[in-house]
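Participant: pasted the sequence and its predicted model underneath.
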Amino acid sequence: MDIGEVAKKAKVTTATLRFYEEKGLIKSIGRQGLRRQYGKQVIDQLALISLGRAAGFSLNEIAAMFRQDGKPELDRKKLKDKAEQLEQMAKRLHFISQGLEHAAVCPAENHMECPTFQKFLKAAIAGEYQPTKL
């Protein structure tokens, strides 16, 4: 597949493909004229890169997940650790969402006078981002 086909299938730009190639994340298999050519496995590699980025892995961390031949070699402990980090982040975001939702409908004239909002602020300053019934 040429670079344009790959970009279209993977929904990335050709500049992104060239950047990933410079970083060693993917490899072209040659050129046809001026256009880089890639093997079919590059789509799976790009899907893993996309998933890794969405999960918060750095490009260097993602690069370490591929062997020299481009096949993935996933470190299960790193995956588990990242899953736990994402779970904690999801809990914090849910807590913050609860507080914001309450503030949006709070009947108090001033949010700072609202006991529920005060409870939210105290929990936030203490770093206690656990979803609760506010």
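Facilitator: Looks like it came in fine. Numbers count the residues shown, from 1 in each chain.
Participant: alpha carbons only for contacts and neighbour counts from here, please
Facilitator: OK.
Participant: how near is E61 to E21?
Facilitator: As for E61, its distance to E21 is 15 Å (criterion: CA to CA, to the nearest Å).
Participant: in this structure, where's the longest helix?
Facilitator: helix 76-105 (DSSP state H).
Participant: which helices and strands does that one pack with?
Facilitator: helix 115-125 (3 or more CA pairs under 8 Å, 6 or more residues apart in numbering; DSSP states H and E).
Participant: what angle sits between the helix it packs on and helix 76-105?
Facilitator: Here helix 115-125 points in a direction 150 degrees away from that of helix 76-105 (axes from the mean of the first three to the mean of the last three CA atoms, to 10 degrees).
Participant: one more structure, for comparison:
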Amino acid sequence: MDAPLLDIAEVARRSGLAPSALRYYEKRGLITADGRNGLRRTYRPGVLERLTMITCARSAGLSIAEIHRFVVARPSDADLRARMTARADDLDEQIGRLTRLRDSLRHASVCAHEPIVDCPDFRRAVGNVPREHGTADADTPPAPAPPA
């Protein structure tokens, strides 16, 4: 037996998106309404998974057009695959920058160096200063300085 359809208000509630966003995504071909209950659009429950993917892609900086190209892609679309690989590489770089920022903030929260921004360990965590030859791997965050 098929799962019951969800009306637009329920999809909005469960997804955390406004009904206007759902209508916009439908207009752009990212999701499809299954029908109507009176004047209200209805959707299959699987739309929630699609909306989770769309929300994740949007938060990673993908445009609506990029997401649309992805959701209609076929395995034979070599150009799209190349663009997805390039985008994944960009995200890896962004993750690296964010990881360095996180590590530097964690170090700064316990660092006794004055000023903190001049601390060699802080600067290494941010990525401003390369590690010296023979020291720990550049992906390893520095040990926090003991509290003052």
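Facilitator: Received the coordinates, thanks. This is a predicted model, so every value here is computed, not measured.
Participant: where does the TM-score land?
Facilitator: Once the chains are laid over each other, their TM-score by TM-score structural alignment, normalised by the length of the first structure reads 0.67; 125 aligned residues with a CA RMSD of 3.1 Å.
Participant: contact partners for R123 of the second structure?
Facilitator: 104, 117, 129 (CA atoms under 8 Å, 6 or more residues apart in numbering).
Participant: let's see that with 10 Å instead.
Facilitator: By CA atoms under 10 Å, 6 or more residues apart in numbering, the contact set of R123 of the second structure is 100, 104, 107-108, 116-117, 129-131, 142.
Participant: any idea which of those is the one closest to S15 of the second structure?
Facilitator: R100 (31.4 Å; CA to CA).
Participant: return the residues in contact with the corresponding residue of the first structure for the closest one.
Facilitator: Matched to the first structure by TM-score structural alignment, R100 of the second structure sits across from F95. By CA under 10 Å, 6+ apart, F95 of the first structure lies in contact with 89, 101, 120, 123-124, 128-134.
Participant: helices of the second structure, start to end?
Facilitator: Applying DSSP H to the second structure gives helices spanning 8-15, 19-27, 47-59, 64-71, 78-108, 120-126.
Participant: so what's V42 of the first structure closest to, chain neighbours aside?
Facilitator: Distances taken as CA to CA, 6 or more residues apart in numbering place I26 nearest to V42 of the first structure, at 6.8 Å, with adjacent residues excluded.
Participant: contacts only, for the aligned partner of the one you found in the second structure.
Facilitator: Taking TM-score structural alignment, the alignment pairs I26 of the first structure with I31 from the second structure. With contact taken as CA under 10 Å, 6+ apart, I31 of the second structure is in contact with 22-25, 43, 46-48, 50-51, 54, 68, 71.
Participant: same check on H68 of the second structure?
Facilitator: 25, 28-31, 54, 62.
Participant: would you mind measuring from it to D121 of the second structure?
Facilitator: In terms of CA to CA, H68 of the second structure sits 43 Å off from D121 of the second structure.
Participant: can you tell me the centre-most residue of the first structure?
Facilitator: In the first structure, the residue lying closest to the centroid (CA atoms, centre = their mean) is A54, at 1.9 Å.
Participant: alignment lookup: that residue to the second structure.
Facilitator: Matched to the second structure by TM-score structural alignment, A54 of the first structure sits across from S59.
Participant: any idea how far its match is from R36 of the second structure?
Facilitator: When distance is defined by CA to CA, S59 of the second structure is 30 Å away from R36 of the second structure.
Participant: ok, N128 of the second structure next?
Facilitator: Distance from N128 of the second structure to R36 of the second structure, by CA to CA: 57 Å.
Participant: and if you look at L62 of the second structure?
Facilitator: Relative to R36 of the second structure, L62 of the second structure is positioned 30 Å away (CA to CA).
Participant: what's the answer for C56 of the second structure, then?
Facilitator: Per CA to CA, C56 of the second structure is found 27 Å from R36 of the second structure.
Participant: same check, this time on P142 of the second structure
Facilitator: 57 Å.
Participant: before I go, just wanted to say thanks for your time.
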